[in-house]
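Engineer: after the sequence you'll find the predicted model.
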Amino acid sequence: MPSSVVNNYIYFPETETLRIIYQSGAVYDYFKVSADVVSKFKAAKSKGKFLNSIIKPSFKFNKVK
């Protein structure tokens, strides 16, 4: 999953929370993200583009670290 923006991600289906670990080390939780959106994110050729165009504008988030 090489990406210049996203280092890793974890999905918590029980709470529909998508945790993004950025290359910078920052960690953000995005809330009420459906499994379908996560599947599309996983399949996206560019994780950074998908994150910036779909996830960031559509879901509330909280900085964890």
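Structural biologist: Structure's in. What do you need?

Engineer: only C-alpha atoms for contact and neighbour calcs from this point on.
Structural biologist: Noted.

Engineer: measure the nearest residue to Tyr22 once chain neighbours are set aside to Phe31 for me?
Structural biologist: Closest residue to Tyr22 apart from its sequence neighbours, by CA to CA, 6 or more residues apart in numbering: Val6 at 4.5 Å. With distances taken as CA to CA, to the nearest Å, Val6 is found 17 Å from Phe31.

Engineer: here comes the other one, which I'd like you to weigh against the first:
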Amino acid sequence: MPSSVIKYFSYDEATKTLKIIFVTNMVYLYQNVPVKVYKMLKASGSKGRYFNSNIKDKFKFQKTEEE
């Protein structure tokens, strides 16, 4: 999953939480993310572009220190 913006991401289907670790090591937990959005992010050729268009500013999030 090479991306110049996103280092790693995972999804918890039970809580609909998308965890994204950026290359800056900042960790964000996006809430109430539909599984379809996660799957589209996973399939996207440009993770950063998909994130900016479909996740950023669209879901509530919490910034965390934990990786």
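Structural biologist: Nice, thanks for sending it over. From a predicted model like this one, the values you see are computed outputs, not experimental measurements.

Engineer: what's the TM-score here?
Structural biologist: Superposed pair, TM-score by TM-score structural alignment, normalised by the length of the first structure: 0.96. Supporting alignment: 65 aligned residues with a CA RMSD of 0.6 Å.

Engineer: which residues sit in contact with the most centrally placed residue in the first structure?
Structural biologist: Residue closest to the average C-alpha location in the first structure (CA atoms, centre = their mean): Ile20, at 4.5 Å. Counting by CA atoms under 8 Å, 6 or more residues apart in numbering, Ile20 of the first structure makes contact with 6-10, 27-30.

Engineer: pretty sure it sits in a strand.
Structural biologist: Yes. Counting by DSSP: H, G, I helix; E, B strand; the rest coil, Ile20 of the first structure is found in a strand.

Engineer: just give the nearest non-adjacent residue to it, would you?
Structural biologist: Nearest one to Ile20 of the first structure, counting by CA to CA, 6+ apart, is Tyr9 at 4.5 Å.

Engineer: quick one: the helix or strand harbouring the one you found to the second structure mean distance?
Structural biologist: Element membership for Tyr9 of the first structure (DSSP states H and E) is strand 6-12. Compared with the second structure after the fit, strand 6-12 of the first structure shows a mean deviation of 0.5 Å (mean CA distance after the TM-score superposition for the first structure).

Engineer: how near is the residue of the first structure most remote from its centre to Pro57 of the first structure?
Structural biologist: Distance from the C-alpha centroid of the first structure, by CA atoms, centre = their mean, peaks at Glu14 (15.9 Å). From Glu14 of the first structure across to Pro57 of the first structure, the span is 22 Å (CA to CA).
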